[in-house]
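Visitor: Quick one: sequence plus predicted model below, questions after.
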Amino acid sequence: MATPSLKQLRYFVALEQYQHFGKAAEACYVSQSAFSMAIKELEGILGIQLVDRTQRHVTITHVGKAVATQARVVLRDLDNLQHYANSYSEPLSGRLELGIIPTIAPFLLPRILPKIRAHFPKLDIYLREDLTQRLHERLMEGELDVILLALPYELRYVETRVLFNDGFRLACHHNTTHINPVYYHLEQVNAESILLLEDGHCLRDHALLACQIRNLDKINRFGVSSLLTLIHMVDADLGITFLPEMAEGSPLLAGTQIRTYALQEEGQREIALAWRQGSARAEAFGLLGEVIGKSYLV
């Protein structure tokens, strides 16, 4: 009985991801005609229609979506087999898909990437920046090997290693009209003066918890979509916010009129690595975590 090739499975997973023959073929570094032929051959081997084709649209059939999910499992297991073999020669070498949340990436990556390259010169890191929930989904689907995130956050079927703690600081324009930052007290903040990221960003929940913000009337009802936008709004003195300590001295704050101040009651989040339970590369990820933690704390 004929069985699908790994190439065909990889092509189909790419098609399911991009929903476009041309874009998927480009991502796989193959011509569109060869890509389309491989998908046709896969349908013939399986005896089912995976894709509904029109002139302008590609729709993955219901059974095609199930096949794509199973194909990811097959490809992930094959990668785990290769990683398991590689772990006996060099613990961290080859390709590594690392997911990272946007409230860590701009502050931590410039500090840790040079150290990672120095410690693991044969490691090729491919970065994916996204919200924690989507990174977790990609991790469980095998698209990512490990993710760098902030805790607390409820994650299932993963192992985590806390690398270091990251405290919060009050951030505002140096001549803010909203508070006296030197004698800051949360109850003195005007209604809707606290600017936070919108729902979905764990930094919002961490700031609410760590900074003990219980009066929701103090929070501006318009959630901000990105850190850059949040910093621009604080720089324009449209409100105050709470930033992680790792933001201190970062390019995002350079050239702004924002100053940060210590909080009376210190709150913090935990920066951690997470990977799938039972991963063959767990020991290697632990080594990676050690380097990241030391690179930040030095």
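Guide: Yep, it's here.
Visitor: Every contact and neighbour count from this point should use C-alpha atoms.
Guide: Noted.
Visitor: can you give me the strands for this protein?
Guide: 51-53, 58-60, 94-100, 123-129, 146-151, 158-173, 241-244, 258-261, 268-276 (DSSP state E).
Visitor: my guess is Glu129 meets Pro106, correct?
Guide: No. At 10.1 Å, Glu129 and Pro106 do not qualify as touching, with contact defined as Cα atoms under 8 Å.
Visitor: Against Ala25, how distant is Ile147?
Guide: Going from Ile147 to Ala25 by Cα to Cα, to the nearest Å gives 27 Å.
Visitor: Between those two, which has more neighbouring residues?
Guide: Ile147 (25 against 21; other Cα atoms under 10 Å).
Visitor: any idea how far the more buried one lies from Ala85?
Guide: Distance from Ile147 to Ala85, by Cα to Cα: 22 Å.
Visitor: Included below, for side-by-side comparison, is a second structure:
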Amino acid sequence: MATLTRGERPRFRITLEQRPGRHLLERQPRYAVLVNGAQQGELYYNMRGYQGYLPTVHGSRLDIGERGISAFRREVTLLNREAEQAIERGAADARRIVLTRPTTDGGVVFALSRDALTGTDATHLISRRELIQARRLFGSDDIGSGFFRPLDLDTEPVVLFEPGDEALAAGLPQLRSRIMDPVEAEAHEREIERVIRTADPEVLLVVSRRTRDGADPEPHYVTRWGHETALARFGPDLRLSDLIEVGTRPAIPDPGDRAFLRGQFTWFGTEDEQPWRPDLSLLGSGAPDADLEGPA
């Protein structure tokens, strides 16, 4: 999103645009779900009514079930009104977010706000997804704490402070917190630049870079399930800390991927790669079935 000028409010407005059906048997039109004119989804007729998701200003998706298009239009009106109110709170609230840190709950972020009028500080636990959305909307971290909705947590997670935050942590004794080691702290700041398939269908190789300067690329073998889960939750804003690293190093089957890796990492070679084989330890005695032999 483009950087906003001083005093300018971000815009979040949902509209529904009628589109023709894609198939000859479709008797009802489809509706594109647009946010500020850009398509974010689609509503289609499914036997008893329209079905699809509506985006919210806080970054989630709303499912109202199979309903008539008039019900979706009413919901859009409500969501647009809520968006205006949330954006106004985020822009006008004197309590500005001045610092954020991760927690042991990957979906929750610790935030410190400061009142621009009185200088007093306050602590918050906010949704990481809402923080990602707020940064997209406002184009910066200068966000009023009123934008964020209160979280209903059964147990408060542990706040993960960075090395160098010792004085800050000591000044907040009411928090459950600890200081991360440098490796853990950097994992929370490394974005994923590239995802590469390996010979093991359950393992991916990802290349990460530091977000603060875009430098120091590193390869990591991670579980496919963990990557898919993090991608569904946080989209392109996922971090290395969201992924589950594995100790195996399956071969890279694509020649283009191998060339890319050797170009980035001169030490990366086939001598470190292990051809994928299925885990037969749970099959007991006897020869394995032919379809479990794995790639040749």
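Guide: Done, it's in. Keep in mind the model is a prediction, meaning the values are calculated, not measured.
Visitor: Tell me how they score on TM after superposing.
Guide: Once the chains are laid over each other, their TM-score by TM-score structural alignment, normalised by the length of structure 2 reads 0.24; 132 aligned residues with a Cα RMSD of 6.9 Å.
Visitor: Can you tell me which of the strands of structure 1 is nearest to Glu41 of structure 1?
Guide: When the strands of structure 1 are compared by Cα to Cα, strand 51-53 sits nearest Glu41 of structure 1, at 12.3 Å.
Visitor: and the closest one, what does it pack onto?
Guide: strand 58-60 (3 or more Cα pairs under 8 Å, 6 or more residues apart in numbering; DSSP states H and E).
Visitor: Can you list the buried residues in the strand it packs on?
Guide: Residues Val58, Thr59, Ile60 are the ones in strand 58-60 of structure 1 that count as buried (16 or more other Cα atoms under 10 Å).
Visitor: Next, count neighbours for Leu15 of structure 1.
Guide: Under the criterion other Cα under 10 Å, the count of neighbours that Leu15 of structure 1 has is 26.
Visitor: Can you report how many residues lie near the nearest residue to it once chain neighbours are set aside?
Guide: In space, and not counting its chain neighbours, Leu15 of structure 1 is closest to Ala24: 5.2 Å by Cα to Cα, 6 or more residues apart in numbering. Look at Ala24 of structure 1: counted by other Cα under 10 Å, it has 23 neighbours.
Visitor: Touching, Ala24 of structure 1 and Ser33? I think so.
Guide: No. The criterion here is Cα under 8 Å, and Ala24 of structure 1 misses it with Ser33 at 11.6 Å.
Visitor: if we can go back for a sec, could you dump the strands of structure 1 into JSON lines and include distance to Asp77 of structure 1?
Guide: Shown next, in JSON lines, are the strands of structure 1 (distance: least, Cα to Cα, whole Å):
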{"stretch": "strand 51-53", "distance to Asp77 of structure 1": "25"}
{"stretch": "strand 58-60", "distance to Asp77 of structure 1": "23"}
{"stretch": "strand 94-100", "distance to Asp77 of structure 1": "15"}
{"stretch": "strand 123-129", "distance to Asp77 of structure 1": "19"}
{"stretch": "strand 146-151", "distance to Asp77 of structure 1": "15"}
{"stretch": "strand 158-173", "distance to Asp77 of structure 1": "16"}
{"stretch": "strand 241-244", "distance to Asp77 of structure 1": "37"}
{"stretch": "strand 258-261", "distance to Asp77 of structure 1": "47"}
{"stretch": "strand 268-276", "distance to Asp77 of structure 1": "12"}
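Visitor: which one of those lies closest to Glu290 of structure 1?
Guide: Here strand 158-173 is closest among these (Cα to Cα), at 7.2 Å.
Visitor: buried ones in the closest one?
Guide: Judged by neighbour count using 16+ other Cα under 10 Å, the buried positions of strand 158-173 of structure 1 are 158, 160-173.
Visitor: Which residue ranges of the stretch 101-250 of structure 1 form helices?
Guide: In the stretch 101-250 of structure 1, the helices defined using DSSP state H, counting those that start in this stretch lie at 105-119, 132-140, 202-210, 227-235.
Visitor: Which of the ones you listed sits closest to Ala66 of structure 1?
Guide: For Ala66 of structure 1, the closest of the helices of the stretch 101-250 of structure 1 is helix 132-140, at 15.4 Å, according to Cα to Cα.
Visitor: the inter-axis angle of the closest one versus strand 123-129?
Guide: With axes from the mean of the first three to the mean of the last three Cα atoms, to 10 degrees defining the directions, helix 132-140 of structure 1 sits at 140 degrees from strand 123-129.
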